[in-house]
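**Q** 3D, please:
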Amino acid sequence: MTSPLRALLVDDEPPALERLQELLRLCGDVEVLAMVCSVQEAVGVLQQHPIDLVFLDERMPGGDGHTLLGQIPQGVEVIFTTAHSDYAVDAFAAGVHDYLSSGCRQRAWA
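**A** This next block holds a predicted model:
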């Protein structure tokens, strides 16, 4: 049996953190080590704990998700979880593993 992935959840909206934690609990392969509401708190967790995976919001007071990218240790995977789909191209260019957005617009097909 393999060890679960150790995850850090970063979002300034507590309901979003709680929902993501709930979904990851159902997955069973991920252990949420910490849930924080700011880039500054995330940096502290990353300095103190070995993390495998960061679920990261884009827009937060006091700093955005891209600000944190440069402070995440090599080998830690990042998945953006945000309502702002307009940052996806920049996120992939920065090397994130995935980008989940609830801000998708419906397209009317002719």
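**Q** going forward, measure contacts between C-alpha atoms and count neighbours the same way
**A** Fine.
**Q** What residues sit buried inside the biggest helix by length in the chain?
**A** In the chain, with assignment by DSSP state H, the single longest helix is helix 14-27. When burial is assessed from 16 or more other C-alpha atoms under 10 Å, helix 14-27 yields the following buried residues: Ala16, Leu17, Leu20, Gln21.
**Q** To compare against the first, here's the next sequence to fold:
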Amino acid sequence: MITAVIIDDEPNAIELLQGYIKKLSFVECIHSFRNPIEALVFLKEYDVDLIFLDINMPQLSGISFIKTLENPPKIILTTAYSEYAVESYEYQVTDYLRSSL
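**A** Reported below is the predicted structural model:
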């Protein structure tokens, strides 16, 4: 089972991702966060296999978030802004999902 968390400041985006994840028998979303700082605290205590991470958030950008992780799990960046796609691959992300929310 792949354990995952969602980090996104938009409740609708979290709800949409949770809906898709529930359809996958091999992925379990164990927590979601609207505040990336709270997610950092959680990830210091709990290991996860995958993070669905928004790039454009007010408290801490997704790119800055990645830079704080010592041993990052697989990361799928989620955003409505396609201009971040090229930069995101500099951080060895697993994938990039562009949303139209």
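**Q** just curious, which of the buried residues of helix 14-27 of the first structure is nearest to Ser102 of the first structure?
**A** Nearest to Ser102 of the first structure among the buried residues of helix 14-27 of the first structure is Ala16, at 11.0 Å by C-alpha to C-alpha.
**Q** quick one: what's aligned to the closest one in the second structure?
**A** Following TM-score structural alignment, the counterpart assigned to Ala16 of the first structure within the second structure is Ala13.
**Q** Contact partners for the residue nearest to Tyr99 of the first structure when sequence neighbours are not counted?
**A** Leaving aside its chain neighbours, Tyr99 of the first structure sits nearest to Phe80 (4.6 Å; criterion: C-alpha to C-alpha, 6 or more residues apart in numbering). Contacts for Phe80 of the first structure (C-alpha atoms under 8 Å, 6 or more residues apart in numbering) come out as Phe55, Leu56, Asp57, Glu58, Gly65, Ala91, Val96, Asp98, Tyr99, Leu100, Ser101.
**Q** now with 10 Å?
**A** By C-alpha atoms under 10 Å, 6 or more residues apart in numbering, the contact list for Phe80 of the first structure reads 9-10, 54-58, 65-66, 87-88, 91-92, 96-101.
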